[in-house]
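[1] The amino acid sequence is not available; the structure is as follows:
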């Protein structure tokens, strides 16, 4: 399958991944987000929002035989874009703040910190900057807590206090749980504990399985079956005045290794490059002074129609990241290389071996990577 390349920029005033939590907060009565519900959600005193990492809308539609619970609700689901680049760190920034990447500033998996002139991995946040300074905007969770809503985040223990959690999702009380059934139990307990609640549950194994085995594999189907059953269990256990919303942070495409360009064998493509950022489906190049035009020309000649090679000024002017704040602009590559079709770029000398080996990838602008579901399960009893 060759994924269609979707148009950018997005209309951030309409439904996107960044609209999910503000819409839920609106229906919970959080005044800051009054009128922000773009999904016509029912009002409810309690809500559970589940984000399944890597469960793209189009992937779910193609493999819906593995997800009977979700399949029954796909006809009424919203198909929205997660934003660019289609990567977890960026999407979590949009999800948690309700803002586009150009505002929250998490503009890729690995981007430049202009102040220190070194790369920051916004996913691992290893030796990263202060996350509150890096992303200074308030989160939806903080606003909900200030409005009297009890907010709980359920996820793996290593997320608690991490750089990405602090930058994008701060404000929630954290409950650590490992297995999927343990997270469902924790989410149900949290939502039952108070009459006004917002519970966020994260599950990452669908993404992990897709990376290793591919999103077209039987293993990916099994991972979706597991989460589908857990979601059915969750909905069956929450109080009958509880709204449940299921979404994802991005989709994924399988890229065969023969369709990858390894920069370790392409010295001409690294000439004039100071830092190599981004990820295999969306490379961000930080160039030496005065080298940007020459680097872009060499890359365009080499990759041809397999990628779009665009200068920072163009992607900002065209709104790929939404409106870009001044403090954020320098984090974006001098050149952004967005892959088309079934193509990826790696550097086996600079990238971690486990990243180079991955089969399922994301980061670029195909429909399969961009489209995520917003599946709404209304309360069994109206308010």
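    Thanks, I have it. Everything numeric here is computed off the predicted structure, so don't read it as measured data. Numbers count the residues shown, from 1 in each chain.

[2] hey, let's count contacts and neighbours off CA atoms from now on
    Noted.

[3] Return the distance of the residue nearest the centre of the chain relative to residue 267.
    Centroid check for the chain by Cα atoms, centre = their mean gives residue 91 as the closest residue, at 2.8 Å. As for residue 91, its distance to residue 267 is 32 Å (criterion: Cα to Cα, to the nearest Å).

[4] For my notes, confirm the residue nearest to the centre of the chain occurs in a helix.
    Yes - per DSSP: H, G, I helix; E, B strand; the rest coil, residue 91 lies within a helix segment.

[5] who's in contact with it?
    Listed by Cα atoms under 8 Å, 6 or more residues apart in numbering, the contact set of residue 91 reads 17, 82-83, 249-250.

[6] Okay, one more to line up with it:
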């Protein structure tokens, strides 16, 4: 299995910082120089994020002359963990997870004693548990790129195009592109962000090499091909993903009583980037048991080792980061994922250190040469 760590000089975070720079907003991190040059020549900038569209599935399922593969400028990395909560919030804030505090699907909020599903605001292990308020709003709120762009460019058209789980969102990707076309048809300076849930949903259920994943990717590719035909010379379209996926085998962590007996509380964050809080005095017992069972499958870090590794970046540390990370972090370095509850099974997943999870495309399309 090939390991790939995030490169915070050539990542999805740097794409966002290039967009900030294009519209004269002070960037938090370095930009991608080649992208800077292209953006500067266009007044209408579109950023499309297709969930789970790793470079691996583009290379596996698409032909060289297909839109997404033909216009893949290069590959870049996601953030760590390469998962939607961490990655999309890094894109939307132009910051790394170390700064945003968004690190995974399930984050333990010790002030509330809740394993919060970040995007759903409910407890992961106990759906009857009352979540008193919007925890992301209370603990993780911070300016996003839309706020930053609007502050410096109050007259600019700034657009967020989301699926239907967001108010005024859209049911299909094609509907999103129809709406996007009404924006890019106008002769005005604009920034538009489009987020769509596929091919991630299909990959999770069917696997990365499945015919269903191939068909979904080809459908997205064809939709983008048709949209691109309508563009004028003043529009540039950038397509990225939040992460890739890799096919997995599940391990029921709760079967390992020599590990679970040492835990202060149930694990959190992700099945392939898992946080553990340990009972006082049992750290050595936990570490020995974990490595006995999972050495070669997961790499175990103390919290301080994990932060010092630079995997979640550097900068101004989010005030709640330490509490989210637990005492130990276990990072997947093979095909396995922990099954943390019995709610779902998966053929593919993400958030570990494999290249397939970390490497994403930087697709750039413009008619202007």
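    On my side now, so go ahead. Treat the numbers as computed from the prediction; the structure is a model and nothing was measured.

[7] I'd like the TM-score for the two structures, please.
    TM-score for the superposed pair, counting by TM-score structural alignment, normalised by the length of structure 2: 0.89. Supporting figures: 351 aligned residues with a Cα RMSD of 2.1 Å.

[8] related to what we said a few turns ago, neighbour count says what about the contacts of residue 91 of structure 1? Which are buried?
    17, 82-83, 249-250 (16 or more other Cα atoms under 10 Å).

[9] Which one of these is nearest to residue 166 of structure 1?
    The shortest approach to residue 166 of structure 1 among those belongs to residue 249, at 17.5 Å (Cα to Cα).

[10] Apart from its chain neighbours, what residue comes closest to the corresponding residue of structure 2 for the closest one?
    When structure 2 is aligned by TM-score structural alignment, residue 249 of structure 1 is paired with residue 242. Nearest residue to residue 242 of structure 2, sequence neighbours excluded (Cα to Cα, 6 or more residues apart in numbering): residue 87, at 5.2 Å.

[11] Spell out which helix or strand contains residue 209 of structure 1, please.
    helix 205-213 (DSSP states H and E).

[12] That helix aligns to what range in structure 2?
    Helix 205-213 of structure 1 lines up with residues 198-206 of structure 2 when matched by TM-score structural alignment.

[13] give the contact list for the equivalent of residue 66 of structure 2 over in structure 1.
    When structure 1 is aligned by TM-score structural alignment, residue 66 of structure 2 is paired with residue 68. By Cα under 8 Å, 6+ apart, the residues touching residue 68 of structure 1 are residue 228.

[14] what do we get in structure 2 for residue 286 of structure 1?
    Under TM-score structural alignment, residue 286 of structure 1 pairs with residue 277 in structure 2.

[15] who's in contact with its match?
    Residue 277 of structure 2 neighbours (Cα under 8 Å, 6+ apart): 263-267, 326-328.

[16] same question, residue 77 of structure 2
    Residue 77 of structure 2 sits in contact with 5-8, 10-12, 358-360, where contact means Cα under 8 Å, 6+ apart.

[17] Could you export these as JSON lines, including secondary structure and distance to residue 301 of structure 2?
    Output for the contacts of residue 77 of structure 2, formatted as JSON lines (DSSP: H, G, I helix; E, B strand; the rest coil; distance: Cα to Cα, whole Å):
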{"residue": "5", "secondary structure": "coil", "distance to residue 301 of structure 2": "15"}
{"residue": "6", "secondary structure": "coil", "distance to residue 301 of structure 2": "17"}
{"residue": "7", "secondary structure": "coil", "distance to residue 301 of structure 2": "20"}
{"residue": "8", "secondary structure": "coil", "distance to residue 301 of structure 2": "20"}
{"residue": "10", "secondary structure": "coil", "distance to residue 301 of structure 2": "25"}
{"residue": "11", "secondary structure": "strand", "distance to residue 301 of structure 2": "23"}
{"residue": "12", "secondary structure": "helix", "distance to residue 301 of structure 2": "25"}
{"residue": "358", "secondary structure": "helix", "distance to residue 301 of structure 2": "19"}
{"residue": "359", "secondary structure": "strand", "distance to residue 301 of structure 2": "23"}
{"residue": "360", "secondary structure": "strand", "distance to residue 301 of structure 2": "25"}
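
[18] measure residue 135 of structure 2 to residue 334 of structure 2 for me?
    Counting by Cα to Cα - residue 135 of structure 2 and residue 334 of structure 2 are separated by 33 Å.

[19] Residue in structure 2 paired with the residue nearest to the centre of structure 1?
    So, by TM-score structural alignment, residue 91 of structure 1 is matched to residue 87.

[20] Please apply the same query to residue 305 of structure 1.
    Checking with TM-score structural alignment, residue 305 of structure 1 has residue 296 as its match.

[21] OK, contacts around its match?
    333-334.

[22] Ok, residue 20 of structure 2 next?
    26-27, 145, 148-149 are the contacts of residue 20 of structure 2 under Cα under 8 Å, 6+ apart.

[23] just residue 331 of structure 2 next, same as before
    Contacts of residue 331 of structure 2 (Cα under 8 Å, 6+ apart): 272-274, 298-300, 352-353.
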